[in-house]
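**Student:** structure for the following, please:
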Amino acid sequence: MSRDEQKTAQDGRRQEPPIHGPEAFEAMRKAGRLTAEALDLLMEAVAPGITTEALDKLAYTFAMDHGAYPASLFYRGYPKSICTSINHVVCHGIPNDKPLREGDIVNLDICLIVDGWHGDSSRMAYVGEVPRKAARLCEITHEAMMRGIAAIKPGATTNDIGAAIQSFAEGERCSVVRDFCGHGLGRVYHDAPTILHYVEPSYSVVLRPGQFFTVEPMINLGRPHVKVLSDGWTAVTRDRSLSAQFEHTVAVTETGVEIFTLSPKGLDMPRRPA
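**Tutor:** Down below sits the predicted model:
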């Protein structure tokens, strides 16, 4: 979500991140696993010629068949169940009837509500054979996210997450998008804390066991600047460079971190065609 949206979402609510107990952990494991299963289904369906509208319908049907509901559907007027962000689209791409083309990369972003709890995750998918620079960007972005997650432990701060992501991405000559961030979640879709994917000295939250949030860096091959199109949702790179994103829902534990949205099929990273 955008930093402005996160601030608005938290206005009038607690500013301290909520602390959750064992029952909440179990509920989030269930929500996270179902979200990961939905993404597995979508990843396997991506191929040249399929439309993002078809992927959206697949996600909606999966949610309904499993007693869940897509959190993005009608959220602040958003019209679809998932976001599909292709090539230079940074995030919040709206599914439509345009077929995916050989060589595209596409981010698939879904949040499912399961028994009132939110599981939020996104992955990149390859549409057929993709250029090496596109595949490399996806690899860098996934590694950046995992390095950010590895920095999570009690007593660390949100800036430790941002530092791990930023140092790696920029070391690979990529840039970190500043306009969007990770967020707390649980029974609430967007909650404290805000998770920045770069270092911001003026903002830092201490991590404590029981906090739930997303880590979801958006990494560009070019400059970090983005713009939102006239539909009010679709964010694109200003220089039209490729962009990639991965996202996991995680929890701070007594000893480190737990990832709720790992793929049951090992599809956390896109696979090249056989």
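**Student:** hey, let's count contacts and neighbours off CA atoms from now on
**Tutor:** Noted.
**Student:** first-to-last residue distance for stretch 105-125?
**Tutor:** 6 Å (Cα to Cα, to the nearest Å).
**Student:** to compare against the first, here's another:
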Amino acid sequence: MSAPHGINPNIPHSARVYDYWLGGKDNFEADRRVAEQTMAAVPGIRESARNNRAFLGRAVRRLSRLGIRQFLDLGTGIPSQGNTHEVAQAEAPESRVVYVDNDPIVMTHARALLTSTPEGETAYIEADVREPRTILDHPDVLSTLDFTQPIGLIMIAILMHIPDEDDPAALVKEFAEALPSGSHLVLSHLTLDFLDKETADHYLSATSKQAMHRTPRTGEQIARYFDGFELVEPGLVAVSEWHDEPLFTEAATWMYAGVGKKP
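**Tutor:** Sure thing, here's the model as predicted:
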């Protein structure tokens, strides 16, 4: 894969590492090196990533069947199987989706591959989730989504890339305050809660040497992101346990997942 203009293939990026774990081909040697190093330090991380992708599909399908027809997907990542609009529009072709990412290569692939049904619509904006107003006030967001009607806010494995000093809870709150009643928050997040101390310490030691920032958080910390929302069953759980049969049951669990409804 050659690097598009403006992309440095020597600097790993979380979206491309995740793409590698999902079996994609839109990644560079630097991404593959970090992905393999992480897999060596973190047994089951690739399987957890795939369970995480399955959670996205399950949650979007659930929301679609509840009548949600529009979605704001933050931290889109490289397009793969089961993208938000594909799942939503399979249930309701008129569904409307806005994808947001701050990686130019992600947006290039999104525009090329994430094609809407004729009845629905997809839009793609390059923006930083740490600047909510630039997203919420973006003309493409406002022309695609109706903020008087319920919206599914998708935050899959994105907050773990935001350090504490950027106050991720405040970011979630700002997005949440813009959503009308009946909207839902779909969220997953890296955690060490399910691991033994030796494995957790090994992960922290190994990833401290990598260029990409990831902050694992406890279930108690992650639950605070749902302030103002009512968690729907089964609540905040291991990502593989959020309804249906998990894809990988023997792998270590590295992610929490949950869905909340705004009253």
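**Student:** TM-score for this pair?
**Tutor:** Once superposed, the chains reach a TM-score of 0.32 (TM-score structural alignment, normalised by the length of structure 2), with 143 aligned residues with a Cα RMSD of 6.0 Å.
**Student:** can you pull out the strands in the stretch 101-250 of structure 1?
**Tutor:** For the stretch 101-250 of structure 1, the strands defined by DSSP state E, counting those that start in this stretch occupy 105-114, 117-126, 175-176, 182-184, 191-195, 212-215, 218-220, 226-228, 235-237, 243-245, 248-252.
**Student:** got CSV for the ones you listed, with mean neighbour count and distance to Met43 of structure 1 too?
**Tutor:** Below are the strands of the stretch 101-250 of structure 1 laid out as CSV (neighbours: other Cα atoms under 10 Å; distance: least, Cα to Cα, whole Å):
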stretch, mean neighbour count, distance to Met43 of structure 1
strand 105-114, 27, 8
strand 117-126, 27, 6
strand 175-176, 24, 25
strand 182-184, 24, 22
strand 191-195, 25, 26
strand 212-215, 27, 20
strand 218-220, 29, 19
strand 226-228, 17, 26
strand 235-237, 23, 22
strand 243-245, 30, 14
strand 248-252, 28, 16
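**Student:** in CSV: those strands, plus distance to Met64 of structure 1.
**Tutor:** Below are the strands of the stretch 101-250 of structure 1 laid out as CSV (distance: least, Cα to Cα, whole Å):
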stretch, distance to Met64 of structure 1
strand 105-114, 10
strand 117-126, 15
strand 175-176, 35
strand 182-184, 25
strand 191-195, 25
strand 212-215, 24
strand 218-220, 29
strand 226-228, 31
strand 235-237, 28
strand 243-245, 26
strand 248-252, 21
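**Student:** nearest to Tyr60 of structure 1, out of these?
**Tutor:** strand 105-114 (9.7 Å; Cα to Cα).
**Student:** strands of structure 2, residue ranges please.
**Tutor:** 70-74, 96-101, 121-126, 152-156, 184-190, 230-231, 237-238, 255-261 (DSSP state E).
**Student:** can you list those in TSV and add distance to Ala200 of structure 2?
**Tutor:** Below are those laid out as TSV (distance: least, Cα to Cα, whole Å):
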stretch	distance to Ala200 of structure 2
strand 70-74	27
strand 96-101	29
strand 121-126	34
strand 152-156	22
strand 184-190	12
strand 230-231	27
strand 237-238	16
strand 255-261	13
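**Student:** can you list those in TSV and add mean neighbour count and distance to His85 of structure 2?
**Tutor:** Formatted as TSV, those follow (neighbours: other Cα under 10 Å; distance: least, Cα to Cα, whole Å):
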stretch	mean neighbour count	distance to His85 of structure 2
strand 70-74	25	8
strand 96-101	25	6
strand 121-126	20	7
strand 152-156	23	11
strand 184-190	26	14
strand 230-231	17	23
strand 237-238	20	24
strand 255-261	25	18
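**Student:** mind checking those for the one nearest to Glu36 of structure 2?
**Tutor:** strand 184-190 (17.7 Å).
**Student:** who are the packing partners of that closest one?
**Tutor:** With contacts taken as 3 or more Cα pairs under 8 Å, 6 or more residues apart in numbering; DSSP states H and E, strand 184-190 of structure 2 sits against helix 45-65, strand 152-156, strand 255-261.
**Student:** try it again at 10 Å.
**Tutor:** Counting contacts by 3 or more Cα pairs under 10 Å, 6 or more residues apart in numbering; DSSP states H and E, strand 184-190 of structure 2 packs against helix 45-65, strand 70-74, strand 152-156, helix 168-177, helix 219-223, strand 230-231, strand 237-238, strand 255-261.
**Student:** quick one, it and strand 152-156 angle?
**Tutor:** For strand 184-190 of structure 2 against strand 152-156, the angle by axes from the mean of the first three to the mean of the last three Cα atoms, to 10 degrees is 0 degrees.
**Student:** the nearest residue to Phe212 of structure 1 once chain neighbours are set aside and Val215 of structure 1, how far apart?
**Tutor:** Nearest in space to Phe212 of structure 1, with sequence neighbours left out and distances taken as Cα to Cα, 6 or more residues apart in numbering, is Ala251 at 4.5 Å. Remark: distance between Ala251 of structure 1 and Val215 of structure 1 (Cα to Cα) = 10 Å.
**Student:** which residues do these two both contact?
**Tutor:** In terms of Cα atoms under 10 Å, 6 or more residues apart in numbering, Ala251 of structure 1 and Val215 are both contacted by the residues 149, 184.
**Student:** what's the neighbour count on Ser143 of structure 2?
**Tutor:** 9 (other Cα atoms under 10 Å).
**Student:** show me what contacts it?
**Tutor:** Ala123.
**Student:** may I see the buried residues of stretch 35-42 of structure 2?
**Tutor:** By 16 or more other Cα atoms under 10 Å, the buried positions in stretch 35-42 of structure 2 come out as 35, 38-39, 41-42.
**Student:** good, wrapping up.
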